[in-house]
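> I'll drop the sequence and a predicted model, then ask my questions.
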Amino acid sequence: MQFYEDLVVGEIHRFGAYAVTREEVIAFASKYDPQPFHLDDAAAAATHFGRLSASGWHTCAMTMAMLVERHRDTGHQGLGSPGVDDVRWLRPVYPGDTLSVETELLEKRRSATKPDRGIFRTATRVFNQDNVMVMSMTSRAMIRTRDPAGTDL
């Protein structure tokens, strides 16, 4: 089980191996981001992408899947997130790519109003199989404390 008290500022973790498939790129884009370069080879070839590419929002969703799997594996006592501070899509993600995630804990603090939880800020970086960073984001999240009374301060 991983609680607020177990988080170490500055710690970096690398994990995940998400295989991007053509079928998933098209299915996601068809439903959520139906731009031609996410749906059609000829349309994509005529753009700066050069070929069919995943939606940036799909990249976010694939990243979230890897984060949730990691949290499940570590017993992370997450309580959701109040939001993402920024997202940057740095390079296209293509069918055939395999994505992985790197997280860095930037800061943490106990909630001022709810001592049963902490709040932390994380830099998340996503890489393809060639170790090229394709996306970055900074976000905040909440996590249960081991000591809900806050007496370990």
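Okay, I see it.
> all contacts plus neighbour counts: C-alpha atoms, from now on.
Noted.
> Report the spatially closest residue to Asp147, excluding sequence-adjacent ones.
Spatially, and ignoring its direct neighbours in sequence, Asp147 is nearest to Asp116 (6.9 Å; CA to CA, 6 or more residues apart in numbering).
> let's bring in a second model and compare:
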Amino acid sequence: MQYFEDIEVGARASFGNYKVTREEVVDFASRYDPQPFHLSDDAAAQTHFGRLSASGWHTCAMVMSMIVENGKRHPSAGLGSPGIDELRWVKPVYPGDTLRCETEVIEKRQSQSRPEMGIFKSRMSVFNQDDVVVMTMVSNGLIATRPAT
């Protein structure tokens, strides 16, 4: 189990292998982001996307799925997140793409008001199968400090 004390600034991780399907792109967009270029090949062809593309919010959801799956393999005393400082959708994500993540811890500090937890900040880049960055974000995580023995 990883605790706050185990996190090192500069630590890097690579994980994920998420295959984007057309069905999932259309289903997500139908429910949460029903813009024509996320729903229709013809409508998307008339835009700068050129073809059907995933919603940026869907890309975030796919990334979250990879984060959770990675957490199952590398358990931590994570306590959720107070939010994201920066989010950029750099390139479109298309059906047929395969996504993966790379992260780097860029800072950490123990909470002043809740000394049983710490806060760490990570920079993440999300790549497609051609190693092209499609999304970046800087996120904050909460994690428990190691229990006293």
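Thanks, I have the structure now. All figures in this text were calculated on a predicted structure; none of them were measured in a lab.
> before we move on, back to that, burial count for the residue nearest to Asp147 of structure 1?
Here the neighbour count serves as a burial measure; for Asp116 of structure 1 (other CA atoms under 10 Å) it reads 17.
> Pull the contacting residues for it.
Arg144, Thr145, Arg146, Asp147, Pro148, Ala149, Gly150 (CA atoms under 8 Å, 6 or more residues apart in numbering).
> From those, which land in strands?
Filtering the contacts of Asp116 of structure 1 for membership in strands, criterion DSSP state E, returns Arg144.
> Make CSV out of the contacts of Asp116 of structure 1 and add distance to Met64 of structure 1 and neighbour count.
Shown next, in CSV, are those (distance: CA to CA, whole Å; neighbours: other CA atoms under 10 Å):
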residue, distance to Met64 of structure 1, neighbour count
Arg144, 19, 20
Thr145, 22, 23
Arg146, 25, 17
Asp147, 28, 15
Pro148, 27, 13
Ala149, 31, 12
Gly150, 30, 14
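> okay, the contacts of Asp116 of structure 1 in CSV with distance to Arg121 of structure 1 next?
What follows is the contacts of Asp116 of structure 1, written out as CSV (distance: CA to CA, whole Å):
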residue, distance to Arg121 of structure 1
Arg144, 15
Thr145, 16
Arg146, 19
Asp147, 20
Pro148, 20
Ala149, 22
Gly150, 20
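> And the spatially most central residue of structure 2, how far from Ala144 of structure 2?
If you average the C-alpha coordinates of structure 2 and look for the closest C-alpha using CA atoms, centre = their mean, you land on Val63, 3.5 Å from that point. Val63 of structure 2 sits 23 Å away from Ala144 of structure 2, going by CA to CA, to the nearest Å.
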